[in-house]
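>>> attaching a predicted model along with its sequence, questions to come.
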Amino acid sequence: MATSNEISSECNDSTLIKLNGSNNIAEDDDYDKKYFYNTKELNLSNYKLLNSPKFHNQLNDLVTLDLSNNNICDLPESICLLKKLEYLIIDDNNIQRISIDLNELEKLKELSISNNGLTELPLNMEKLQKLEILNLSNNKLQSLPNSWAKMNNLLTLDISMNLFIQIPNCLREGMSKLAFLNVSKNRNMNINGVIYSNNLKKFYAKNNGDVDSSFPKWIFSGKFSEIDELNFENTRFRTIKIPINNRKIQLKKLNLQQCKLYDTVIENLLINISSLEHLNIGNKDFMSTGNSFPVLPNSYVLNPEALKTINIAATGLADISKSIEAFTNLTEINIQQNYLSWLPEEICNLKKLQILIISNNNLIMLPKNLGSMISLKILDAANNHLSSLPSSISNLQNLEFMDLYQNYLTEIPKEIENLKNLKALDLELNHFDTDDIVLPISYSNLLYQSRIDKLDRGKGPVINENNSDSITSPSNLSSDTWSSAESIQEELHYNNHAILTEENWENPEDFADDFDPFNPPPIPPPKWETPCVFYENQFNFCPADLHPPRIKDVIAEARANGQLSPPLPIIEGQFDDAD
């Protein structure tokens, strides 16, 4: 890295730019011809500059200037000499106000001043008639100059992470070509003001918290016929009232995640939208601020065949209607962390579905025709109650990722061997040992690929080769992640090992004559491990999980798995000396 006395940057035409110790571009004639001729780009980011360098006429051809991530407090007047400059990036500095006149940069198309602590802005920037992108995010702004309403060629405006309390007047009165507006992370900002532009395609108002205003009615006022995306994630309105309008808006993406919505509200929204392609009405985590839908609101979607993705995770969903088969072009469904105990067979008619996320539910089985989903690439069914897989799953020849972590499987599903394109697989925390799994592809490699972003998961029980009844917990599994399978096996080891192993009546230690009823040997108290399943979602908790399983079921399962020998037959006269 260059020192503070000499900073260099190599441009697209291999021209070398240097600064001397005072942050001035060198000025001698020979140096001009050698280094500055035809320079188009200059990158001076990440050099810890305290002051912006002084620019001279030698940089007349400069198109892009990047001064981001320094300690610059103000811009020099000499920057206005860069008459051909189109892209100016001064993010991540200490600029609180711009004291120079930027209007002389007549060809400027993009200006980014993010994360600077700006508190005020120049009044006459409306003369920058070629400016298309303006990024003012992460500053301390409370308003924009009214004169900016004349910036009629501006297409993108980002004022997120500031201190705005309402839509600025310049947006209500002008900026007629604005297509993308981002007002996210302006806490409690009232966004119900009318936007003047008729060309709005994207509107972001994410993470604004509890807004003391109603949902922006101007969106459904009939002014906008086509919008690409509306994003209100984690923004909660006091009321949501949609004006009566026979004209539906054509919207591609709608994000209402964690917005404290319920059935009636989402119905009023969806019936006013046509051609919706991506719908996110789920929650990241269920809480008092989250959405709540006991039933998938698919009946409210006007054109179900247009929908491609849907997210309704962690909303208390308990049922999925058979009418889901109407969404013939769905490619992704995320319904994890809900109350679902079954899926309708009609879901298997979604031939274009590529991603099915159903983890953290109460599913006891999968649809028998699951193999009909011929396009399926990702199947995430972790943390359910699955004890088997449908045989048709072997038809999923496009399946690449399958997660069956922490279920009730008692043996390795044979259908997995036929999945030739499988690249990631997790079978841990089921009722069998995974150490010696034989698959066409190394299971350890499949497991590694499935856990790249799930490093907090543990490994299943390990069976000791010297004693099939002895079960040890792996060192990489923490004490607070016991599965129900491990609890049952531990209980079996502690409580039944002594009485269920084969007796040896020829052993003198087993003779009844040596038993002293007045001085019996001490009997250690049984050690119980309460079988409790820890789920990522509170919806999956069941009080029955706190009860120990019936010993009859434990013994039957252990014998079925070959962990216990069958009971010995009773020999006639075996207990004749019991008197």
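Done, it's in. Numbering: from 1, shown residues only.
>>> hey, let's count contacts and neighbours off CA atoms from now on
Will do.
>>> measure Leu123 to Trp342 for me?
Per Cα to Cα, to the nearest Å, Leu123 is found 61 Å from Trp342.
>>> the more surrounded of the two?
Using other Cα atoms under 10 Å, the more surrounded residue of Leu123 and Trp342 is Trp342, with 16 against 13.
>>> can you count the residues close to Lys322?
12.
>>> ignore what I typed, I meant Thr328.
18.
>>> now swap in Asn70 and tell me
20.
>>> against Lys107, how distant is it?
25 Å.
>>> same check, this time on Val63
9 Å.
>>> Asp553 now?
Taken as Cα to Cα, the span from Asp553 to Lys107 is 79 Å.
>>> of those two, who's got more company?
More crowded of Asp553 and Lys107, by other Cα under 10 Å: Lys107, with 18 against 10.
>>> please report how far that one lies from Phe180.
On the measure of Cα to Cα, Lys107 and Phe180 end up 21 Å apart.
>>> for Pro344, same thing?
40 Å.
>>> ok, now Gln336?
32 Å.
>>> just Leu251 next, same as before
Distance from Leu251 to Phe180, by Cα to Cα: 14 Å.
>>> put this next to the previous one:
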Amino acid sequence: MPFNFKKKLNQVQIVMKHLITTVLLLLFSALLFAQKGNVYTSLENALQNPNKVYELNLSGQKLESIPASIGQFSKLEKLDLHNNSITELPAAICNLQHLRWLNISFNKLKRLPANIGNLNALEYLNTHSNELESLPNSFTKLNALKTLNLYYNHLDSLNSDFGNLSNLRQLYLNSNPLKALPSSFSQLKNLSLLNLSFNRINYVLTDFQDLEQLDSLIIISCHLRFIPKEITQIKSLTYLNLQANEIQVIPEAIQNLEHLEELIMQDNPITTIHPNIGSLSKLSLLNLSDYNYNLVAEIPASLTNLKELKVLQICGLGLKKIPDFIFDMEQLEIIDIKYNNFKKVPKSVKKLVHLKRFDFRSEKIVERQNKNVQKWLPNTEINALNERSDQMQKVLKALMKAADNKKE
């Protein structure tokens, strides 16, 4: 077959054209990336080229207001205004159609702009530590929002259509005077983390079982008197923190949380723990401690069924002896059992061959016992000093150091 020079030349030209196009695209992308990587920290400097500003950081500049000129940054994607003294945001901020990330935490805002719902691209909003008393009606139009932090404001209710924020993944509502959640809350199908701590919600009105993606639920210090059945129906949960409530019973229904990996019940006056807690086959951390020294009736031996359990914390429960079954849980890596009433640690503790840390501080434990445990568990970090002994040790070290200094 004769060599077709013209055809070959055309092929080379096509390849070169593609190559040149690719190089130009790469150069353009690099230039754009360089521009996006440029963080402006001065509003005055940024306004000199408003169409080239992608990130603006005005945090910690003691600002009391933001000018309407903020609306000129048509390509702005990230705006950080946290740690100022801003009392009001200009309406022009709602014109930032490309804004994806907004941090206005630690200011003095009592309200958000009425048209904040116009920020169609907004994915992250942090309003932590302001004085917000309500959210504007347009707020629930922020359909792209994935992370919302409303921590430490003055919100006593949420918009009735709050559930329209259908893309929300993480929601922090802690430290507000909230009394209830709207019925639409169950529409937040993509929610994976919810923090309701330090509110006035002492009962649950929403059907949490509809939140099929929820894996982390935190309700600290909300005066809950029992674990609501709505919580035990969230089968997707892997992390549940109900610390510092008024819960007395861990119910039979706890077994429904079949994917639970961490359960924190610290500082609740628990008197009854249902044996079904041993059904939580994926549990790796269990904290039942109570530093208010309420006495738990019994810790069920069914805990031995928790083959994945690595961390067990049962401090301040008034235990007169360490439950024998604990020494059969050889997979344990951390045991925190301090401030109980037992006087000795049995030799069977030797069976805990994987133990990395063992804290059994108690006024009742004698020094000889401490040495025995250290001998039985040579590869384990031991914390056995009670507070009085600890203070004496510190005083002794200080005296020895002072004596050494005098010698010098």
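Yes, it's here. Remember, it's a predicted structure, so these values are computed and weren't measured experimentally.
>>> ok so, going back, who's more crowded, Pro344 and Phe180 of structure 1?
For Pro344 of structure 1 and Phe180, the more surrounded residue by other Cα under 10 Å is Phe180, and the numbers stand at 19 against 16.
>>> residue contacts, the aligned partner of that one in structure 2?
By TM-score structural alignment, Phe180 of structure 1 lines up with Gln170 in structure 2. By Cα atoms under 8 Å, 6 or more residues apart in numbering, the contact set of Gln170 of structure 2 is 146-149, 191-194.
>>> of these - the most surrounded one?
Of the contacts of Gln170 of structure 2, with other Cα under 10 Å as the count, Leu191 tops at 24 neighbours.
>>> residues in contact with that one?
Leu191 of structure 2 touches 167-171, 211, 213-214, counting by Cα under 8 Å, 6+ apart.
>>> redo that, cut-off 10 Å
146-147, 165-171, 185, 211-216 (Cα atoms under 10 Å, 6 or more residues apart in numbering).
>>> show me what it aligns to in structure 1.
Match for Leu191 of structure 2 (TM-score structural alignment): Leu200.
>>> does its match belong to a helix or a strand, and which?
Assigned by DSSP states H and E, Leu200 of structure 1 belongs to no helix or strand.
>>> roughly how far apart are it and Ser99 of structure 1?
Going from Leu200 of structure 1 to Ser99 of structure 1 by Cα to Cα gives 32 Å.
>>> which residue ranges of structure 2 form helices?
With DSSP state H, the ranges of helices along structure 2 come out as 5-36, 43-46, 229-232, 367-376, 387-407.
>>> so which of those is the most packed in?
Of the helices of structure 2, the one with the most neighbours on average (mean count of other Cα atoms under 10 Å) is helix 229-232, at a mean of 17.
>>> contact partners of it?
Contacts of helix 229-232 of structure 2 (Cα under 10 Å, 6+ apart): 203-210, 217, 237, 240, 251-258.
>>> which of these count as buried?
Neighbour-count burial (16 or more other Cα atoms under 10 Å) is assigned, among the contacts of helix 229-232 of structure 2, to 203-204, 206-210, 217, 237, 240, 251, 253-258.
>>> so which of these are in strands?
217, 240 (DSSP state E).
>>> in structure 1, which helix has the most residues?
What stands out as the longest helix in structure 1, according to DSSP H, is helix 484-500.
>>> so which elements touch that helix?
The contact analysis (3 or more Cα pairs under 10 Å, 6 or more residues apart in numbering; DSSP states H and E) places helix 484-500 of structure 1 against strand 471-472, helix 551-560.
>>> nearest to Leu49 of structure 1, of these?
strand 471-472 (59.0 Å; Cα to Cα).
>>> what ranges does the stretch 251-400 of structure 2 have for its strands?
262-264, 272-273, 285-287, 311-313, 334-336, 357-359, 381-383 (DSSP state E, counting those that start in this stretch).
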